[in-house]
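A.B. asks: what follows is a protein structure lacking sequence information:
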């Protein structure tokens, strides 16, 4: 799952506010700014601004130094250059503006900082609320969509904000008086910065680029269309038949891709009778989706039967059709989905491409994602992922899994969940427990205080948190949507079927609750609202993983003992290995799109499939077999949430470090709160404050080696 980024922060990294949310019109879930979005090359309808004539700023700087004193020289020189870099001819007289708005008096500077911090909290927060209302029908399971709902979801009321802030000169006041720092500067001085300096860096950081509102609106449209496409991508599993014509799945089972398909696959490790056959069937469904050989007629359609092995379609017998099934056409039609999956991804790219000319310091979406949003260089991220993928511990863990399964490993074992304590319980048993306890989203909301106390929060803090979280039924798999001003509340969205919340929905809900708790602390209890959030999406995912790992314990199924703790370590290692390759595919696909900007959706499909296969063959086929499978391309994040996937393996590494730290400390609740309220500083600085060490794969690898020896 992921935390949901406000549309304004979805593609262009943001520097000042929490910008992540979860699972689906998620993360998806960190330092973000309200209208920072990626867009693509300027079109005829979005003309490039007239270049500013090279101004002789030296005389202007000398004039200001003479007026305000030598002590202000560094601030003057930096501020004037920051303004000049964004100033356009139509903005007027730069020298007159600088003379009027440079603030030399320390008290006046403090007052201006405080005023801007308060105003931006309100501005960001209210636009976030407007965006949430516009997406209400498409995000939540409230019945059939009206024709106007996708249009409302695509409208971004904050699209003009950054543009307006520059035109009104507010953005220039910020750039003139507060430092716009580079990632290198923030990293080098992380331990020296005061909290005020961190807040100033985030304040100025929101104005590192000046993107026209028309471009931002296009980004919003691409994001909304992709969100809705994924939210409605369901497969009715009772109507997916195997090569013998058997219906292996119960009537009414509707699984969203990829989340529910993956979770159903995991659940069937406990099914000794038909589990392996079900898993192989799900893998074939996934491969058909990635390669776009899935017949379009079978998507979210319970009126046709489909054999994914032969790719044949037939009209479903009347007695197999679910009561009140959606009114979909029922006919024999094997025409494949027309590369819609890749058209949605390509729309993200073309929107991101349009912003490139406006951000010379990071002229690609790839650069913006790593340098500004994630604040970890791409090469370091890939090195961490590769360290896990190539670890000699992988074949050792694989041999242990083979012993437990009593067979050679297959591609579906990418999602092996047998290390998890309690995984021997059947999905049916777990579904029964969660449906009885949570027949509605409201029932889960009422149980939040008990859940939080079970996680180690005091009764008072649990009540405080519960009062600040709202729970809604999700149309998609689930996500957490943060609040961005004090007085508003984070929303937990989770999927609740008609029979009640199944275990998959509950597991997601506990994860999203972790996001929401972080969001409450990092907004309401942080010292500067300009620092609300955490460094990037990986951190909010890590904190959510801490909650999610305890979901069965919260159902009353027992606390882990020493043996269970070893199982947790192995589970974390295998899960990190699994998602690390998926993340590399996500990154590589974006590089391919920049190298082939004029490609068709079909060409992008072929390239994505090729990248997924090559990555599989390099890292996974030696362990799991299945050479040439495109399975790594199934993750829906690739389509709806560009380059979000690397945050998951990073999140696993960070979560493991946090868990190891918490073992040495007191109750989880107090430590979780201490970490979450530290705010959006650089990743390593946050980790040093939280655990005493920067981000590393070593703690997980050391613990895995020890667990395997036992």
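C.D. replies: Sure thing, it's come through. Treat the numbers as computed from the prediction; the structure is a model and nothing was measured.

A.B. asks: please make it C-alpha for all contacts and neighbour counts, starting now.
C.D. replies: Will do.

A.B. asks: give the next helix or strand downstream of the longest helix along the chain.
C.D. replies: Ordering each helix of the chain by length in residues (DSSP state H) puts helix 562-595 first. Downstream of helix 562-595, the first helix or strand assigned by DSSP states H and E is helix 601-615.

A.B. asks: how far off centre is that following helix?
C.D. replies: 22 Å (CA atoms, centre = their mean, to the nearest Å).

A.B. asks: where along this protein do the strands fall?
C.D. replies: 3-4, 234-236, 254-256, 304-307, 312-315, 470-473, 478-481, 491-494 (DSSP state E).

A.B. asks: packing partners for the first one?
C.D. replies: Identification of packing neighbours for strand 3-4 by 3 or more CA pairs under 8 Å, 6 or more residues apart in numbering; DSSP states H and E yields strand 478-481, helix 537-548.

A.B. asks: of the ones you listed, flag the one that's most buried.
C.D. replies: The highest average neighbour count among the helices and strands packed on strand 3-4, using mean count of other CA atoms under 10 Å, belongs to strand 478-481 at a mean of 35.

A.B. asks: contacts for that strand, please.
C.D. replies: 1-5, 20-29, 490-495, 505, 508-509, 512-513, 515-516 (CA atoms under 8 Å, 6 or more residues apart in numbering).

A.B. asks: just the strands of the chain: most buried one?
C.D. replies: strand 478-481 (a mean of 35).

A.B. asks: relative to helix 537-548, how tilted is the longest helix of the chain?
C.D. replies: Interaxial angle of helix 562-595 relative to helix 537-548 (axes from the mean of the first three to the mean of the last three CA atoms, to 10 degrees): 150 degrees.

A.B. asks: helix 562-595 packs against which elements?
C.D. replies: helix 340-353, helix 365-367, helix 378-389, helix 393-405, helix 601-615, helix 647-664, helix 698-709.

A.B. asks: comparison target below:
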């Protein structure tokens, strides 16, 4: 899932590229909750820099005034008493001579690539056991996963005065400056901007480590959150799902629901999955049924009973059989609160973005929250939602329900039973290694020349994932990104294949955006939504690569409608995610139970406003099911943005007819601001209108009922 560090520097280690995170080891002791960091000396009161400015002007000339004034201001803002003599430092380290300044830039760019790259590799290795299916977890593995090797890097560089050399000599820009002047920057200027942004804040290592502990603990909790579907029973005791089907929440539950549209008994199974999801959000799910194949559960009545020995899977891990039906005691919301409290410790150290919400949008996405919300609401309130829902109702021949939030009828796989697709993928990919061997063919099928496909395949490593799957970037040339995909004992099922193709899109972007950029300081893409968008481009072609679908005008209409409905679905989820964080900031002393009640109410309100008019079921908390809310704080807005961006990219690729070369060109643009990247990639800034226009045309072509 994520391809870059949102903060554009080493203060926080980059998470895996994220459509699906790492997951399910057996239960182990959780890491401790995040704790407040030890107090540190605050920055100095900014000294009077007038005399020092005059001194530097006499030494370096009036032509350096703007650089001197800006550099002194940037350094003084973060200088602490223990850092020593500020005046002596700036006298020695202000650089006015162009050749020396260029050499310093080149040296820092080269060194930071190595620091970031090798530190990232350390982080990858300490998390390997929890991310990769290497066998049973040891008790020490979750503790290793909480270690953040990036936590001290920025502060160490400040203490070594390297950070201050950067701030003294290179610009630290605001988002407003980058948005206004960025189109006129040269590539060198953009690289200098990204160099300066590495040191825009000085967060104590203890604070960063606390954040890492909280997110790692939440990630471990989510990675173990599996439901054994064969042990869901209805009122008659029947088992609608096959033996051995173990699904992680929410990813596999959602995909199982989507895969049941071709099943004659699919509606009943979908409604059961919806009830499971609602129980998870409201925390009325019995604790005993989580990742436990030894008990049966009726999610409608919430009754729990011991599973007959004949129904327990032969390879099922041992678990105690607890039949008291006690609910999961707000664990989900304790993890969310732990992330919030850890993030709050960082707030005072980032005055330009003093909340996690502001940092997520202003520093991470480089898109203001208000603009993102407006884009999402433009989709949610579009009259095209009702028209699309009417077409779905027409095709299904029934009233719509909450399960149709994940309607899969606009995709080619809706015509193929899940079992048929599973049979194909399991035969082709019995192991993760088999997928790795097939990557050159897949990439050529996506339009890359044979030599380029070979190069890409040689630069991507494939690991068997504990979880649903994720893509993990590399941060230095010479290291390779990792594709993590989940492969069951019988081979890779279609869900795993679909995710793996998505992750392959991330990995290809990661190779190009590191190896093909002209400055490694520009490595990556503008934000996580862009790497998601590029991954969606690959994922949309998974059936074609599997040999069961080919594009034509009708399938293109279906693709547009699928993109629109997927954007509609995830836009509300993103609003719930952000609203939950606003609520926590408004209620910082809230208990897990109070947070649960608030999130349920927020999810219900968003559903009733945007979804109940077309899907019914007013009051469902279904929009609160996404696991990202717990393990990847404030990430979910990247998905609807990613869909909008992906559509613009797809539209451009369709016109050019050259997926491979255009994908490479776009991914090599680097970490520019979102609108500038999109303008250079497709000719227009980020917008919802292209998707809405195409959706209206697709509805007309598909014979949708009139408005």
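C.D. replies: Here it is on my side, so go on. As the structure is a computational prediction, the values presented were derived from the model and not from experiment.

A.B. asks: superposing both, give me the TM-score.
C.D. replies: TM-score for the superposed chains, counting by TM-score structural alignment, normalised by the length of the second structure: 0.96, backed by 692 aligned residues with a CA RMSD of 1.7 Å.

A.B. asks: returning to that earlier point: and the strands of the first structure as a markdown table, adding distance to residue 74 of the first structure?
C.D. replies: Shown next, in a markdown table, are those (distance: least, CA to CA, whole Å):
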| stretch | distance to residue 74 of the first structure |
| --- | --- |
| strand 3-4 | 39 |
| strand 234-236 | 58 |
| strand 254-256 | 55 |
| strand 304-307 | 69 |
| strand 312-315 | 71 |
| strand 470-473 | 47 |
| strand 478-481 | 40 |
| strand 491-494 | 44 |
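
A.B. asks: map residue 571 of the first structure onto the second structure.
C.D. replies: Using TM-score structural alignment, the partner of residue 571 of the first structure in the second structure is residue 562.

A.B. asks: contact partners for that match?
C.D. replies: Here residue 562 of the second structure is in contact with 408, 410, 411 (criterion: CA under 8 Å, 6+ apart).

A.B. asks: now with 7 Å?
C.D. replies: Contact partners of residue 562 of the second structure, counting by CA atoms under 7 Å, 6 or more residues apart in numbering, are 410, 411.

A.B. asks: how near is it to residue 389 of the second structure?
C.D. replies: To residue 389 of the second structure, residue 562 of the second structure is 12 Å away according to CA to CA, to the nearest Å.

A.B. asks: likewise residue 7 of the second structure?
C.D. replies: Taking CA to CA, one finds residue 7 of the second structure at 39 Å from residue 389 of the second structure.

A.B. asks: for stretch 436-447 of the second structure, buried residues please.
C.D. replies: By neighbour count with 16 or more other CA atoms under 10 Å, stretch 436-447 of the second structure contains the buried residues 436, 439, 440, 442, 443, 444, 445, 446, 447.

A.B. asks: kindly name the residues of the first structure that line up with it.
C.D. replies: Against the first structure, stretch 436-447 of the second structure falls on residues 445-456 (TM-score structural alignment).

A.B. asks: could you do stretch 510-521 of the second structure as well?
C.D. replies: Stretch 510-521 of the second structure maps onto residues 519-530 of the first structure, going by TM-score structural alignment.

A.B. asks: end to end on the matching stretch, go ahead and measure it.
C.D. replies: By CA to CA, one end of stretch 519-530 of the first structure lies 14 Å from the other end.

A.B. asks: list the contacts of that stretch.
C.D. replies: So stretch 519-530 of the first structure is contacted by 16-17, 117, 121, 199, 202-203, 465, 468, 482, 486, 490, 532-533, 673, 676-679 (CA under 7 Å, 6+ apart).

A.B. asks: rerun at 8 Å
C.D. replies: 16-18, 117-118, 121, 195-196, 199, 202-203, 465, 468-469, 482-486, 489-490, 531-534, 673, 676-679.

A.B. asks: now swap in stretch 391-411 of the first structure and tell me
C.D. replies: Residues from elsewhere that reach stretch 391-411 of the first structure (CA under 8 Å, 6+ apart): 283, 418, 570, 574, 577, 621, 623-626, 701, 704-705, 708.

A.B. asks: any chance of those residues in TSV with distance to residue 461 of the first structure and neighbour count as columns?
C.D. replies: Below are those laid out as TSV (distance: CA to CA, whole Å; neighbours: other CA atoms under 10 Å):
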residue	distance to residue 461 of the first structure	neighbour count
283	43	20
418	34	20
570	32	25
574	34	25
577	35	24
621	48	19
623	46	21
624	45	19
625	49	17
626	49	18
701	34	20
704	34	23
705	37	16
708	38	15
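
A.B. asks: if we can go back for a sec, quick one: buried residues of the match of stretch 510-521 of the second structure?
C.D. replies: 519, 520, 521, 522, 523, 524, 525, 526, 527, 528, 529, 530.

A.B. asks: over to stretch 90-106 of the first structure?
C.D. replies: 94, 95, 97, 98, 102, 103, 104.

A.B. asks: in the second structure, what range does that stretch match?
C.D. replies: Taking TM-score structural alignment, stretch 90-106 of the first structure hits residues 82-98 over in the second structure.

A.B. asks: dump the residue contacts of the aligned residue in the second structure for residue 338 of the first structure.
C.D. replies: For residue 338 of the first structure, the aligned residue in the second structure is residue 329 (criterion: TM-score structural alignment). Residues in contact with residue 329 of the second structure (CA under 8 Å, 6+ apart) are 283, 287.

A.B. asks: also residue 623 of the first structure?
C.D. replies: Residue 623 of the first structure touches 394, 395, 398, 409, counting by CA under 8 Å, 6+ apart.

A.B. asks: mind running it again at 7 Å?
C.D. replies: 395, 398.

A.B. asks: now swap in residue 245 of the second structure and tell me
C.D. replies: So residue 245 of the second structure contacts 228, 229, 230 (CA under 7 Å, 6+ apart).
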